[in-house]
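The amino acid sequence is not available; the structure is as follows:
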């Protein structure tokens, strides 16, 4: 639950600008709340509903914040807003990338979600991803954010292009995306290992907003909580994996990490064919993927 903390009063133009931003933020939240129907978020409309869109208490509940606190936010009260709360509100209100950026700007906060451009994803890296052709490859960081990928990777486990950037995270997909989960042959073993790697990587990022946001989302899954509470840690290593792709069938691949920036965990993840049958199927997947323009590369 968000803490109801008021900001200290300020004077001059800075105070006036902050007040204007608070009122703009309040109006923006009200507008977007009224655009979301109860049915869109799985709530019954009910015969006595008069409010267009969602009620304040419904937004607060879906975002896991206090009703009073959210009411204050829509009343332009001088309260501080954490990036975790802003992220939750952006997802509840189904904001697109431009709207999300506007929300964070009005709140005077930096969005810690992975940006569309990553320092490790240079034009040369993007060209390398494309030239790998039928070999699925992506750039990931230590949080498992997928910040760039080629066409074959975009169709390997799910339709990556159909996901908003904030959901292109292998941990979130492994626990919440049905297509991704169905494609991983050894799902429970994979999720346990990924969780152990995430815990090991977390040690270098304690308290960082982006990590706190990711963990908050993941802990909505009972399966993740169970694996997280094992307190297992693991490093990265090459591994043979099996995926059941809906387009071409069973794939046996060798997972390899090529490190771009070890200090941030940025790496190119590649899946090379483990046998001739998989090689042929990956080439067929690549041909299918070429027919659809990719957004990740």
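Perfect, I can see it now. In this text, all values refer to a predicted model and were calculated from it rather than measured experimentally.

drop to CA atoms for contacts and neighbour counts, all remaining ones
Will do.

now the helices for the stretch 101-250 of the chain?
Here the stretch 101-250 of the chain has its helices, by DSSP state H, counting those that start in this stretch, at 123-131, 151-154, 170-176, 178-183, 187-202, 209-218, 222-228.

dropping in the other structure now:
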């Protein structure tokens, strides 16, 4: 049980919940609320738990709550399925995942990378290490194969390449930093002894203020689709959809960068793919 993380998560989710979300008035006794979100006693009433015990949970002073208490608090806070699973792990009700040898990418996923048309795709694990990619992803971002294995990491690439990996169009909600923070926090809950991932998160937080701000939000809800802006030099700027699919039974994720057919970005991706697959010119005179 990670008492400090558990307390921080409960407090963040309580403060993010509006009274109207649970059928309570926005005003308290005719006066505006002085603090954001719900009061502790309101959560306790909704969950049917002791106010003193819940306060000690948020202050990291309480003993481990039972699964029944965790379930009641999860319902009171309107947690999503992913957030409830995260809460259970923080409370010590799910065994942590051991961090050992890198996972192997299933053959079917490797085949998918080369079959999906003008879509840049790569596979990464819980540590954000890139384990496989297709030619279009290498052409769009960087030549991953030329990098040392330790540098084939989404967060390290974001620190090195900056906007090529991180930026989002101004109108886009959320962004890469929010996604990375949610995925990293969820992974560290399942892998609390993964010192390599913990160091990487700390380094990224120091280098990227947006990630540090998102990390403090204690959010563990990854977004299925993001908008990403890539500056590809001679091709110009491409606004792409970044979609993430989980590989069942593993910590692997398939990230796909694509554009809607008929758009300029889709045309540019298609040209880039054709350039990668075009046969080399003959060396004969």
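Received, thanks. All values reported here derive from a predicted model rather than from experimental measurement.

For the helices of the stretch 101-250 of structure 1, give me CSV that also has mean neighbour count and distance to residue 244 of structure 1.
Shown next, in CSV, are these (neighbours: other CA atoms under 10 Å; distance: least, CA to CA, whole Å):
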stretch, mean neighbour count, distance to residue 244 of structure 1
helix 123-131, 15, 22
helix 151-154, 27, 13
helix 170-176, 20, 14
helix 178-183, 18, 5
helix 187-202, 18, 11
helix 209-218, 18, 24
helix 222-228, 15, 21
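
and residue 67 of structure 1, which of the ones you listed is closest to it?
Proximity to residue 67 of structure 1, assessed across these by CA to CA, is greatest for helix 209-218 (19.1 Å).

what's the average distance of that closest one to structure 2?
On superposition with structure 2, the mean distance recorded for helix 209-218 of structure 1 (mean CA distance after the TM-score superposition for structure 1) is 3.2 Å.

Distance to residue 68 of structure 1 for the helices of the stretch 101-250 of structure 1 - can I get that in CSV?
Shown next, in CSV, are the helices of the stretch 101-250 of structure 1 (distance: least, CA to CA, whole Å):
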stretch, distance to residue 68 of structure 1
helix 123-131, 47
helix 151-154, 42
helix 170-176, 30
helix 178-183, 35
helix 187-202, 33
helix 209-218, 21
helix 222-228, 28
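
Select, out of those, the one closest to residue 30 of structure 1.
helix 209-218 (23.5 Å).

Just want the angle from that closest one to helix 187-202.
Relative orientation of helix 209-218 of structure 1 versus helix 187-202 (axes from the mean of the first three to the mean of the last three CA atoms, to 10 degrees): 150 degrees.

for helix 209-218 of structure 1, packing partners?
helix 83-92, helix 170-176 (3 or more CA pairs under 8 Å, 6 or more residues apart in numbering; DSSP states H and E).

Just give me how far the first one sits from the chain centre.
Between the mean C-alpha location of helix 83-92 of structure 1 and the chain-wide mean there is a distance of 12 Å, by CA atoms, centre = their mean, to the nearest Å.

Report all helices and strands that that helix contacts.
Packed next to helix 83-92 of structure 1, using 3+ CA pairs under 8 Å, 6+ apart, are helix 56-63, helix 97-106, helix 209-218.

The strand or helix carrying residue 14 of structure 1 - contacts with which helices or strands?
Here residue 14 of structure 1, judged by DSSP states H and E, is contained in helix 12-35. Identification of packing neighbours for helix 12-35 of structure 1 by 3+ CA pairs under 8 Å, 6+ apart yields helix 67-74, helix 97-106.

What's the end-to-end length of stretch 71-83 of structure 2?
End-to-end distance for stretch 71-83 of structure 2, by CA to CA, to the nearest Å: 11 Å.

what range in structure 1 does it sit on?
Under TM-score structural alignment, stretch 71-83 of structure 2 has no counterpart anywhere in structure 1.

Who are the contact partners of the counterpart of residue 209 of structure 1 in structure 2?
Counting by TM-score structural alignment, residue 209 of structure 1 lines up with residue 195 in structure 2. Residue 195 of structure 2 makes no contacts at all, as judged by CA atoms under 8 Å, 6 or more residues apart in numbering.

Could you count how many residues lie near residue 98 of structure 1?
8 (other CA atoms under 10 Å).

for residue 70 of structure 1, same thing?
25.

I figured it hits residue 56, correct?
Yes. Counting by CA atoms under 8 Å, residue 56 is a contact partner of residue 70 of structure 1 at 7.2 Å.

Could you find the closest non-adjacent residue to the aligned partner of residue 231 of structure 1 in structure 2?
Taking TM-score structural alignment, residue 231 of structure 1 has residue 218 as its aligned residue in structure 2. Nearest-residue entry for residue 218 of structure 2: residue 9, 5.7 Å, with adjacent residues in sequence omitted and distances by CA to CA, 6 or more residues apart in numbering.

mind checking what that neighbour lines up with in structure 1?
Residue 9 of structure 2 maps onto nothing in structure 1, by TM-score structural alignment.

Return the distance of residue 9 of structure 2 relative to residue 101 of structure 2.
Taken as CA to CA, the span from residue 9 of structure 2 to residue 101 of structure 2 is 30 Å.

Neighbour count: the two, which is higher?
residue 9 (22 against 6).

which SSE is the more buried one in?
Counting by DSSP H and E, residue 9 of structure 2 is found in helix 3-16.

what's the most buried one of the helices and strands packed on helix 12-35 of structure 1?
helix 67-74 (a mean of 18; mean count of other CA atoms under 10 Å).

Just tell me the aligned range of it in structure 2.
So helix 67-74 of structure 1 sits over no part of structure 2, by TM-score structural alignment.

Show me what that helix is packed against.
helix 12-35, helix 56-63.

okay, and the longest one goes to which residues in structure 2?
Translated: helix 12-35 of structure 1. So helix 12-35 of structure 1 sits over no part of structure 2, by TM-score structural alignment.

so how far is that helix off the chain centroid?
The mean C-alpha position of helix 12-35 of structure 1 is separated from the chain mean by 26 Å, CA atoms, centre = their mean.
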